[in-house]
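Undergrad: sharing a sequence plus its predicted fold:
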Amino acid sequence: MPNQLTVSTGHCSAKGRKEVNQDFHGMRIPDELQLVTKGIAIVLADGISSSQVSQIASQTAVTGFLEDYYCTSEAWSVKKSAQRVLMATNSWLHAQTRQSQYRYDREKGYICTLSALILKSTTAHLFHIGDARIHHLRGTSIEQLTSDHRLWITRDQSHLSRALGIEAHVEIDYRTLALEQGDVFVLTTDGIHEHLSPASMVNLIASNTHDLDAAAKQILIRAYDQGSDDNLTVQIVRVDSLPAQQDATELLGQLTGLPFAPHLEARMVIDQFTVIRPLHESNRSHVYLAQDNETGGYVALKTPSMDMRHDPAYLERFLMEEWIARRIDNAHVVKAATSSHRRSCLYTINEYVAGQTLAQWMIDNPRPELETVRTIVEQVAQGLRAFHRLEMLHQDLRPANVMIDGNGTVKIIDLGATQVAGIMEMTPPAVDQSVLGTLQYTAPEYFVGDHGSPCSDLFSLAVITYQLLSGRLPYGVEVARARTRVAQSRLTYRSVLDEGRDIPAWIDDVLKKALHPQPHKRYQELSEFIYDLRNPTQRFLDRTRAPLMERNPQQFWQFTSAILAFILALMLIFWPR
């Protein structure tokens, strides 16, 4: 197509002289809309030889990047989108190592190097961690665009100084390059470039200019013949055509941010959607029911309030919300809807859940059965686990952010406060430390400035459980007022049994533990909390077990007589004569 970025590609990968290929590579050329807004992505990862699970890390890093990058907001730049995806991936890999048998030996954990190339409009964007390489070939001149993150101890001994998953935080090299038609980029792992000179790669590509797959295969074979004892992977990308310069200028305008949407009313048309009616309005955002004019389906269209236009931290979270919804694939978390058109203003699109919020359901059902409460809580927990598996925290779980559809399926909505591990908010610390959740349901640790954990989301779920069973909050409004650790130590849990409802006594024990002000004294896993809502704990059974004399008087007196007989025998043996 004229005035459009087009490329030719070739690739080849082999395990070489090793038993397993720990390299992984991938590429995505999206449809026309995302080609303009996101570009073409080429990614290469190399697992470390000291780890038996690094091939899992390299595959996860590549597939995760190719999926998540295209889910990021259209209003984000290439740099912001890719860096946030890579930071989230790094945190996830690091967490897998911490939770595995390799937590004390990071060289054997979920670690890999990664180099990514994104071609968008007339610019190449490079992202690099580790010792894979990206070369740029223009004419007969070749240049290495990346630096090896390798620390040499001796002439023959070295180790990686930077890699994905090796530390909780990762530093990512980034650079851009203006594209010209005919530019060639070559991505290689060290099994290739440590045994084959750049000049040799240039000659092999020039000899196979009409078949880049053949060129990649020849490069791999030549490196192998030169004695490479490592995995071998090479990717070649040639720029065949570029978009017109005016398209690049329009695109640059989009990168600076989309304008705020106007206040929407029924029957208004915005891009491919027709507004039907408002669903929810607040001083922070407006949510509308809208119909997709192309598919006929319904969506929930959310716009930021004009009152928030000068709050960069809020806008960052707003733009992340749709990306988070796209990353999570769970029946109990709201899904992001798709759009086939470029957006003219700032809004997010999610599936429309026809039903009512849990807050309204609680008003309509003030005294629900225990089994109904369990069913609701278990579904919310399944949704929360989907967040936690991706190293994310919801941070604003409350009845108004939970929907129940007409089939009784429970879904978590409103992901605007969600924290993604590894992503540092680009806002002042004073803003970052603000409490994002609704005060009555927020875990105590947030109020003293501590970071949240899955136990924080569990606390919020336990508050909802308590409220469903009793109609009130376990600490009233005291948690939000307790802004010091001393004040939190004085928080007093009120029994859920006080209302005189038909609730088993052991349920109170479960809630008391889940609602403990100190996170390390709560349940550490959602599954434990859910299990104990259906099964009395051994601790409770031991504490409430009736005395042996009441349960079995005959056995009690037999046991007592045996002890007395034993004591009498000792006295007879040792009694002085």
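TA: All right, it came through fine.
Undergrad: CA atoms for contacts and neighbours, from now on please.
TA: Fine.
Undergrad: going by secondary structure, residue 253 is in what exactly?
TA: In the assignment (DSSP states H and E), residue 253 maps to helix 245-255.
Undergrad: in that helix, what's buried?
TA: With burial defined by 16 or more other Cα atoms under 10 Å, the residues of helix 245-255 counted as buried are 247-248, 254.
Undergrad: do stretch 343-360 as well
TA: By neighbour count with 16+ other Cα under 10 Å, stretch 343-360 contains the buried residues 343, 345-353, 357-359.
Undergrad: can I get the residues you listed in JSON lines including secondary structure and distance to residue 225?
TA: Compiled in JSON lines, the buried residues of stretch 343-360 are given as follows (DSSP: H, G, I helix; E, B strand; the rest coil; distance: Cα to Cα, whole Å):
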{"residue": "343", "secondary structure": "coil", "distance to residue 225": "52"}
{"residue": "345", "secondary structure": "coil", "distance to residue 225": "56"}
{"residue": "346", "secondary structure": "strand", "distance to residue 225": "55"}
{"residue": "347", "secondary structure": "coil", "distance to residue 225": "55"}
{"residue": "348", "secondary structure": "strand", "distance to residue 225": "53"}
{"residue": "349", "secondary structure": "strand", "distance to residue 225": "53"}
{"residue": "350", "secondary structure": "strand", "distance to residue 225": "53"}
{"residue": "351", "secondary structure": "strand", "distance to residue 225": "55"}
{"residue": "352", "secondary structure": "coil", "distance to residue 225": "58"}
{"residue": "353", "secondary structure": "coil", "distance to residue 225": "60"}
{"residue": "357", "secondary structure": "strand", "distance to residue 225": "65"}
{"residue": "358", "secondary structure": "helix", "distance to residue 225": "66"}
{"residue": "359", "secondary structure": "helix", "distance to residue 225": "68"}
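Undergrad: okay, one more to line up with it:
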Amino acid sequence: MQAGDRIGDRYELTYPVGRGGMGQVWAGFDERLDRPVAIKFLRQLEVPEDERETAGKRFRREARATGRLDHPGVPAVYDLGVHGEDLFLVMQLVPGIVLADHIAEQEQLPVAEAASIAAQVCSVLVAAHAASLVHRDLKPQNLMITPSGVVKVLDFGVAALLGGAEASRLTATGRTLGTPTYIAPEQAQGGLVGPAADLYALGCILFEMLGGNPPYEAANAPDMMRRHLYSPIPIITEYRSDVPDDLGHLLYCLLAKDPAERPASAAEVRHLLEPFLDGGGVVGARTSKKLAGAARFPAPVSVPPQRPRQGLAELRAQARELAENERFVQAAEVLERALRSVPQGGELLATEVVALRVDLANLLMLAGDFGQARHAFDALARDLEQSEGQQDLADECRHQATVCQLEMGESADATEPNSIR
């Protein structure tokens, strides 16, 4: 690739911004909308041949999920496409300085500044984790500080391409998307990678901002992962005396080897950071809108009995066509409209309604919205268990809810019998 190349028949490459183990980032210009953009490429040839199809699907799914993440601390996603053999993601071009460079210049950041940066990252993680997105590759190179002081978290779409086991294997061979310096112990072992892994990485970043160096140093990736797994947790106050004891304790908890011993959520970490901020607030951070919630099943409305059947057939056909073109979010919206047109029935679920709800749950799953899909499958399973002859389908819905739970980085062992919480 070179300056002047056109991508997707509308984006012109202007200059390279950076290069990673499996990708490349260019500044570009959107000719159609007359604005600067960042274009991130995933080099398919860097992915093992037998994993390319799965990797491509996961990239698209995660990119779509990232595109729905509406938060001032996340660059907006504009487009997704294919250029030759590479996938590309078009995003907001963010001006500013990368945190890694800022640390290199300052060596040790003031306590209030480090706490403010960490709190802003927590604000982003609250929204991301509520939307079933785990970054998996938080590091100073993926955090940008804008001229106004707002922290932007980069690389959600690309960093989430690999699951825990894949990331661990590629890290061991030196072919990871990130660096093992910030990898959580469970991620290094190829275990379930959930929100707690992001909190561990944040702990490593906060330690580096305060101490000038990451918590562990090693000559190679395997040795670094062993240090995360087995080395004692370093005490920040032994490296810097002006760090408050309570902040040192929080940092120690973030670096716990066992995910269960870390703080319960990014929201909790942000709350614990507040006493160390200048003026008690976070510069540039805004309250995140919670994306998780009850399943999106609107209450049915009363309509004439003949019209819904005709409307349902048309809407299902429309949704099917959208899904075949991988427009899963739009297809799900169509099925939601279809469900709103269904009158309330009797005690037993109508076959047509069940089929609609199954299709909707599957579309949410394909769209990468695992939180909503899990609620949808679980709600349908509960209703099916009340209907005679529907146990097999109810069991399948329970299974799919568990798959969604695992995709969100949560252990299936945490579920109650016959219930996905």
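TA: Nice, thanks for sending it over. These figures come from a predicted structure and were not determined experimentally.
Undergrad: ok, back up a step: looking at the buried residues of stretch 343-360 of the first structure, which is nearest residue 320 of the first structure?
TA: Using Cα to Cα, residue 348 comes nearest to residue 320 of the first structure of those, at 9.7 Å.
Undergrad: what is the burial count for residue 119 of the second structure?
TA: Neighbourhood size, residue 119 of the second structure [other Cα atoms under 10 Å]: 28.
Undergrad: can you find the partner of it in the first structure?
TA: Counting by TM-score structural alignment, residue 119 of the second structure corresponds to residue 378 in the first structure.
Undergrad: how close does its match sit to residue 491 of the first structure?
TA: Note on residue 378 of the first structure: its distance to residue 491 of the first structure, by Cα to Cα, to the nearest Å, is 27 Å.
Undergrad: before we move on, what about residue 238 of the first structure?
TA: 65 Å.
Undergrad: the two: which has the busier surroundings?
TA: Using other Cα under 10 Å as the criterion, residue 238 of the first structure and residue 491 rank with residue 238 on top: 21 against 16.
Undergrad: that one in helix, strand or coil?
TA: Three-state call for residue 238 of the first structure (DSSP: H, G, I helix; E, B strand; the rest coil): strand.
Undergrad: just checking, it touches residue 11?
TA: No - between residue 238 of the first structure and residue 11 there is no contact under Cα atoms under 8 Å: 11.8 Å.
Undergrad: before we move on, the earlier item: what sits against the closest residue to the match of residue 119 of the second structure other than its chain neighbours?
TA: Sequence neighbours aside, residue 530 is the residue nearest to residue 378 of the first structure in space, at 6.5 Å (criterion: Cα to Cα, 6 or more residues apart in numbering). Counting by Cα atoms under 8 Å, 6 or more residues apart in numbering, residue 530 of the first structure makes contact with 377-378, 381.
Undergrad: if we use 10 Å, what do you get?
TA: Residue 530 of the first structure makes contacts with 374-375, 377-378, 381-382, 510, 523, as judged by Cα atoms under 10 Å, 6 or more residues apart in numbering.
Undergrad: and it, how far from residue 385 of the first structure?
TA: In terms of Cα to Cα, residue 530 of the first structure sits 12 Å off from residue 385 of the first structure.
Undergrad: just residue 175 of the first structure next, same as before
TA: Plainly put, residue 175 of the first structure is 36 Å away from residue 385 of the first structure if you go by Cα to Cα.
Undergrad: have a look at these two and say which one is more surrounded.
TA: Taking other Cα under 10 Å, residue 175 of the first structure and residue 385 do not tie; residue 385 has more neighbours (21 against 12).
Undergrad: let me know the helix or strand that that one is in.
TA: Using DSSP H and E, residue 385 of the first structure sits in helix 370-389.
Undergrad: and stretch 485-499 of the first structure, how far out from the chain middle?
TA: 33 Å (Cα atoms, centre = their mean, to the nearest Å).
Undergrad: picking that back up, what residues in the second structure pair up with the helix holding residue 253 of the first structure?
TA: Per the alignment by TM-score structural alignment, helix 245-255 of the first structure matches no residues in the second structure.
Undergrad: which strands and helices lie in contact with that helix?
TA: Here helix 245-255 of the first structure touches helix 32-37, going by 3 or more Cα pairs under 10 Å, 6 or more residues apart in numbering; DSSP states H and E.
Undergrad: read off where the very next helix or strand once past the helix it packs on ends up in the second structure.
TA: Beyond helix 32-37 of the first structure on the C-terminal side, the first helix or strand identified by DSSP H and E is strand 40-47. Mapped onto the second structure with TM-score structural alignment as the criterion, strand 40-47 of the first structure occupies no residues.
Undergrad: ok, and the closest non-adjacent residue to the counterpart of residue 160 of the second structure in the first structure?
TA: Using TM-score structural alignment, the equivalent of residue 160 of the second structure in the first structure is residue 418. Nearest non-adjacent residue to residue 418 of the first structure, counting by Cα to Cα, 6+ apart: residue 394, 4.3 Å away.
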